[in-house]
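>>> Here is a sequence together with a model predicted from it:
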Amino acid sequence: MTASENLHGGVGDSAPDNNTHGTRESNNSSTVRHRKGPLISTPVPSKRSALEQPNTRPDLAEPNLKFWLALVVVGVATGIFGDLMMVVLFGVQHIAYNYHTGSFQRAVEHVSGLHRVVALMIAGVFGGVAWYLLRKFTKGESTEADNILWLGKGQLSFRRSFLTSIISEIVIGLGASIGREAAPKLMGAVSGDYVARWTKLTPHQRRLLIACGAGAGLAAVYNVPLGGALFAAELLYGSLSISVVLPALATSVIATVTAWIYLPNHATYLGLANFHFETSQLVWAVVVGPIFGVLSVAYVRMMAWVSHYRMGGKKIIAAPFIAFTILGIIGVRYPQLFGNGKDMAHTVFLGGGTLTLLLALFALKPLVTALCVGSGASGGLFTPTLSTGAVLGGALGLIWSMFWPGASTGSYALIGAAAIMGSGMQAPFAAIVLVLELTHTGFGIIVPLMVATILATLVAKTIDGYSIYSARLPEIEY
C-alpha cells in the first residue's frame, strides 16, 4: 500500500488502520464502509498518518454534505422550538403571577399564599387531565429521546413530544418543581430524528443528529452553545472525537443564534461576582467533593425510584393535583421551591440565604421535585439538580467559613452546583462548562471547582454509576 493510500503515510506496526480508501466494519456486520481521506494526500516528512491522533479517527457517523445540510435544518428548527417553549412558559408565568422580567421568585413572593396554592391546584387539574388524555390517545408513541439514543431502537413521535412539551411548560409556569429544559431538549431530538429519517441518513448519523438536536435544545434556552455541545457529545453520544464535536458545536451555535430572535443574549445568572481563588476553597473542595458524590447517588436513586413507580392510567388525573397542592402549601413558607429552581440558585450565587434557609431548601427541593415527577408529570431535572447543588454548596461553605473565613458563599455555591451536576449527570466536563457558561464567571476558582467535580463524579461512579438521565429510563420490554 502506498503512502498516499495510507492517509499521509502511516508505516509499520505503529500506523493505525485508517486509510484514504480504508475500511471499517460496522458493529453488527462485516459491512465495509469506504471513507475519504484529507484532500492533501502527501504525508508530512515523518510519514506518520494524519489520523494517528485518536480524536481524528473516523467515526461510524462520519458527517458528509447531506448530514451537514440536515444539521443546519435541525439547528434552526431547534432554536425556533426553544423560543416557542419559552413563549409558553413566560406567558403562563405572566398570567399566573404577573411576572415580566427579572426574578420569578420575587413575582411569586408578591402574591398571597392562597394565590400560590390555587395556582398549583390549577396546574394539577390541568396537568393531570391533559397528560391522561395525551397518553391514552397516543399510546405506544415514544417521547424517550435518551432511550432511542442509547439503545438505538424506535423513533420519536412528533405529536406526543410536542404536546407533552407544551403541557410541561404550562405547569412549570404555574409553579411545578421540574426543569424547563426537557421540552426544548425533546423537541431538538425530535427535529433531529425527523430530519434524519427524511434525508435517509445512516442509523449512526441519525443517532448523532438526534444527540446534537437534544444538546442544541438545552443550548438555545439557556444561551450556552458550548455547554450544549458538550452535553450532546459527552453525555448523549458518548464521544469527544472531532467527527462528533464539530456537528455538536455547529448545531448548538445555530440553535442558540436562532433563539436570539426571542431570548436574550446574556448569561442566565446575571450580576455574579468575579470570584477569586482562596486556599480555603481548595481544601474545602477536597473535603466535601466525596460528600457531594455520595449525596448525588442518593438523589439519583430517589429520582429513579419515583420515575419507575410514577402514577399512570387514571391515577394520573388526581395525582398531579395532590402533588402540586402539597407543593403550593409548602411554597407558602418557601416560595423559592416554585418552578425549576433557577432563582433559588441565583440567590445563593449572589451570596444570599441563611444557613437554616439553605439547609431547608437543600432538603425540600429534591423532595418536592420527586413528588412532582412521581405524580406522573413530565419535565426535566437539569436546573432542579443544579439548584440543589448550589444551596448545598452554599450551606457547607457557610459552615466552613465559621472555621476558615475568607471566601464568599457564592463561590462555594458555584463549586457545589458543578460538583452535583457533574456527578448527577456522570458528565463532569459538560457540567463544568455549563456552570461557567450559565454564570459567565468562575474561572478564578476553576481549580477547586474542578477538584470537587472530579471527586464527586469519581465517588458517584464508583458507588453506583447511574445519572439523572439513565436512571429514569423506562423498563426494557423483552
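Here it is on my side, so go on.
>>> Only C-alpha atoms from now on, for both contacts and neighbour counts.
Will do.
>>> quick one: buried residues of whichever helix or strand Arg106 is part of?
Using DSSP states H and E, Arg106 falls within helix 104-109. Going by neighbour count (16 or more other Cα atoms under 10 Å), the buried part of helix 104-109 is Phe104, Gln105, Ala107, Val108, Glu109.
>>> State the pair within these that is farthest apart.
Phe104 and Glu109 (8.7 Å; Cα to Cα).
>>> on that earlier part again, got the buried residues of helix 104-109 as JSON lines, with distance to Ser401 columns?
Below are these laid out as JSON lines (distance: Cα to Cα, whole Å):
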{"residue": "Phe104", "distance to Ser401": "30"}
{"residue": "Gln105", "distance to Ser401": "27"}
{"residue": "Ala107", "distance to Ser401": "32"}
{"residue": "Val108", "distance to Ser401": "31"}
{"residue": "Glu109", "distance to Ser401": "30"}
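>>> Ignoring the adjacent residues along the chain, who's closest to the spatially most central residue of the chain?
Taking Cα atoms, centre = their mean as the criterion, Phe382 is the residue nearest the geometric centre of the chain, at 5.2 Å. Distance criterion Cα to Cα, 6 or more residues apart in numbering; nearest residue to Phe382, sequence neighbours excluded, is Gly179 at 6.0 Å.
>>> counting contacts, what elements does the top helix by length along the chain pack onto?
Longest helix in the chain by number of residues (criterion: DSSP state H): helix 65-97. If contacts are counted by 3 or more Cα pairs under 8 Å, 6 or more residues apart in numbering; DSSP states H and E, helix 65-97 sits against helix 104-109, helix 158-173, helix 182-198, helix 203-222, helix 242-259.
>>> In addition, the following structure is provided for comparison:
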Amino acid sequence: MRSFVDFRLLALRRLRATEWEGTLLWAALIGVLGALATIGFREGLLATERLLYGRSDGLVQIARGLPEWLRLLAPALGGLVAGAVLLAARRMPLAQGGDYMEAIALGEGRLGLRWSCLRALSSAATVVSGGAIGREGPMVQLAALAGSLIGSWRAVPVPRRRLMVACGAAAGVATAYNAPIAGALFVAEIVLRSLAMESLGPLLVAAFAANVTAGLLVDAAPVYRMPAFVAPHGAPMVLLASVGLLAGFGAPLFLGLLDGANALFKRIPLALPLKLGLGGLGVGALSLAAPQVWGNGYSVVNAVLQGDWLWTALLAVLALKLLAVASTTGSGAVGGIFTPTLFVGAISGALFAIAAERLWPGAVPAPAAIAVGMGAFLAACTHAPLMSVLMIFEMTENYGVVVPLMLACVLGYSISRRLRPRSIYAGVPELNAHAPALTMAADLLRTDSATVRVGDSLAALEAAFVRWRRPHIYVLDAEDRFAGAIALHDLAPLVKQGTAADAPWPAALLRSNFPRVELGTPVWKVLEVFATHPGERLPVLDAAGRLAGYVTKTDLVLMLRERLAVG
C-alpha cells in the first residue's frame, strides 16, 4: 500500500491537472448538458406539433394545411397560453429569475430553474402556434441553465460561475445552428465583449462538446441547403459584397420597427396574456394572405435558396413577415430574434440578386447573394461582424461566399453602427456597466482548501497530496491558524528515500513565509502578490489569522477581464 501511494504521489507531481485544464473539463461537461437541453427542447416542440396538428414538417406547411379560421385563431390562442405562463413566471421572486445574458453580465451568474423552465414553456406555446419568432432564445436559456446549475453545485466564485453560464449559452447556440465556432464567438463578441483566451478557450471547448453530442444524436446537416453555384471573382465579387450597403441602411429601420411595435403594445391597457393573444391574432390575420409568416422563416429561406421567386412575391413576403415579427415581439412574446433577422437578410439578398441580374446578367449568383445578405444583415443588427461571417459559413458549409461576406459584414456593421449605435442586443452594455464590482479577495473566495495540521504523520501528508492533487498543501496549527504551506516537490525526495510513513512530517518542509492575503485585501493588492508568486492559488486568512479559503489566479483574471470590458 505504501509503494502504491508513493507511486501516485510521484505521478501526481508530473501529471497533476492545472486550474485551466479543470476549467476546460467543466466546460466540456456543460457543453454536453447544454446540447442535451437544446435537443430536448427542439424534440419537445416537434412532438407538440404532431400532437396538435398531426404533422411536424414545418410551421409553414402546417399553416397551409389548416382551414382559414384556424390559421387565424391558432397564433392568438397560443399567445394567450404563452402570456398566462409568462405572467406566472414574472410573479416569481426576482432572485428566481434572470435571462442568460443578465446572468453572464450582471449579478452572481445564477439562473432560476423554475423561472427558466416557465419562460421556455411560454416560448414553446408561441412557437408551436405559429408565432413569428425564433426558437433559439429558450434553447440557449436552457443550455445556459446547465452551466448555472453546475456553477452553483460546485460553489465557484462569481467570475467562474458567469463563465460557466456563458459556456452553456455557447453550447446552446452551437447546437441550435450546428455552428460551434460561431456559437462561441456569439457569446464572446456580443455578451462578454472579449476574445481573451481565459474566456474564449472554455467557450470553444463547450461549443465543441455540444457539437459532438448533437452529431451523435441528431442529423448534423447544414442548417441551410445551398445549391451548387460558381463563386464570383473580381468585379462581381465587389458587387456581391455591396449587399452590405443595403444591410447597413436596412438594419436600423428593422430595429426601429421592432422598437416601435414594443412601444405601441406597452401603451395598450391589456393584461399580458391578452397582449400576447392580440399579437398572435395579428400574425394569424397576416397568415391569411401569406402562410409563410408563420414560424421563424427557416423553411422559407431554404425555399428561396432552391428556386426562382418573382421579386413581387419576395417583396410581399418580406413586408408581411416584418409585420408578423413586429407583432409577435412587440406583444412581449419570449423567443429569439436571431433567425427572423437571418430571414430578412436572406430576402434582401434575393431582391439584390434580381436587381443585379437586370444590370449585369450572370454576375451575381442568387444563392450567394442570399447567403451574403443573411450575414451582412446579421452583422448590422448584432454589431458582431466576425461572428456573422463564421455563422453563415458554418450554417451553409460553403466557402465560396466567405470572401465577399467578410467585406459585406464589415460594411453592414459600420453603416448600421453609425446610424444606430445600439444593436439588437442593446441591453448588454448597460448590464455590464451596472454589474456589481468585485473588489476584495472575499469576493473571489473558494473554500475547498487542501490542509494538514502541525504534527500530522508523513502518511497523512502524502494522502492529502494524493486526494487534493494540488502543488501545495496548507498547514494549520491547533487553533486553526494558518502556519504556512508544504510544496509537493519538497516532499518528493523524502518519498524516494523511503522515510517512515508513521513519523511526523519534517518541520523543514514547512514554508512559513508562504504568500497569503486577507479577506479584505483589495484585488489590486492580490494581483501584486500573484505577480511575485508563480502558483495558481493564494491562501486567504481572516482577521484572526485563520484560513478562510483561497483565491485562484484564473478567477482574478476573469474578474479583471469583466472590469476591462466595462471600461
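Sure thing, it's come through. The structure presented is a predicted model; accordingly, all values stated were derived computationally and were not measured.
>>> What does the superposition give as a TM-score?
After superposition, the two chains reach a TM-score (TM-score structural alignment, normalised by the length of structure 1) of 0.80; 416 aligned residues with a Cα RMSD of 2.7 Å.
>>> Name the surrounding residues that touch the helix or strand immediately after the helix holding Arg106 of structure 1 in the chain.
Next helix or strand after helix 104-109 of structure 1 toward the C-terminus (DSSP H and E): helix 113-137. With Cα atoms under 8 Å, 6 or more residues apart in numbering as the test, helix 113-137 of structure 1 has contacts from 96, 108, 160, 163-164, 167-168, 170-171, 174-176, 312-314, 316-325, 327-329, 331-332, 377.
>>> quick one on the thing from earlier: translate the residue nearest to the centre of structure 1 into the numbering of structure 2.
Here Phe382 of structure 1 is matched to Phe338 in structure 2, going by TM-score structural alignment.
>>> I'd guessed that match sits against Val140; true?
No: here Phe338 of structure 2 does not reach Val140: they are 11.5 Å apart, not a contact under Cα atoms under 8 Å.
>>> where do the contact lists of the two overlap?
Joint contacts of Phe338 of structure 2 and Val140 (Cα under 8 Å, 6+ apart) do not exist.
>>> Out of the helices and strands packed on helix 65-97 of structure 1, which one sits most buried?
By mean neighbour count, with neighbours taken as mean count of other Cα atoms under 10 Å, helix 203-222 ranks first of the helices and strands packed on helix 65-97 of structure 1 at a mean of 31.
>>> what's that helix aligned against in structure 2?
Mapping helix 203-222 of structure 1 onto structure 2 (TM-score structural alignment) gives residues 158-177.
>>> what's the mean gap between the matching stretch and the aligned bit of structure 1?
If you overlay the two and look at stretch 158-177 of structure 2, the average distance to its match in structure 1 is 1.7 Å (mean Cα distance after the TM-score superposition for structure 1).
>>> quick one, what contacts Ala47 of structure 2?
Residues counted as contacts of Ala47 of structure 2 (Cα under 8 Å, 6+ apart) are Ser56.
>>> what separates it from Ala84 of structure 2, distance-wise?
In this view, Ala47 of structure 2 and Ala84 of structure 2 are 22 Å apart by Cα to Cα, to the nearest Å.
>>> do you know which of the helices and strands packed on helix 65-97 of structure 1 lies nearest Leu149 of structure 1?
For the helices and strands packed on helix 65-97 of structure 1, the distance to Leu149 of structure 1 is smallest for helix 203-222, at 5.9 Å, taking Cα to Cα.
>>> quick check: angle from the closest one to helix 182-198?
With axes from the mean of the first three to the mean of the last three Cα atoms, to 10 degrees applied, the angle from helix 203-222 of structure 1 to helix 182-198 works out at 150 degrees.
>>> if we can go back for a sec, let's have the helices and strands packed on helix 65-97 of structure 1 in CSV, adding distance to Thr457 of structure 1.
Below are these laid out as CSV (distance: least, Cα to Cα, whole Å):
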stretch, distance to Thr457 of structure 1
helix 104-109, 31
helix 158-173, 29
helix 182-198, 23
helix 203-222, 21
helix 242-259, 22
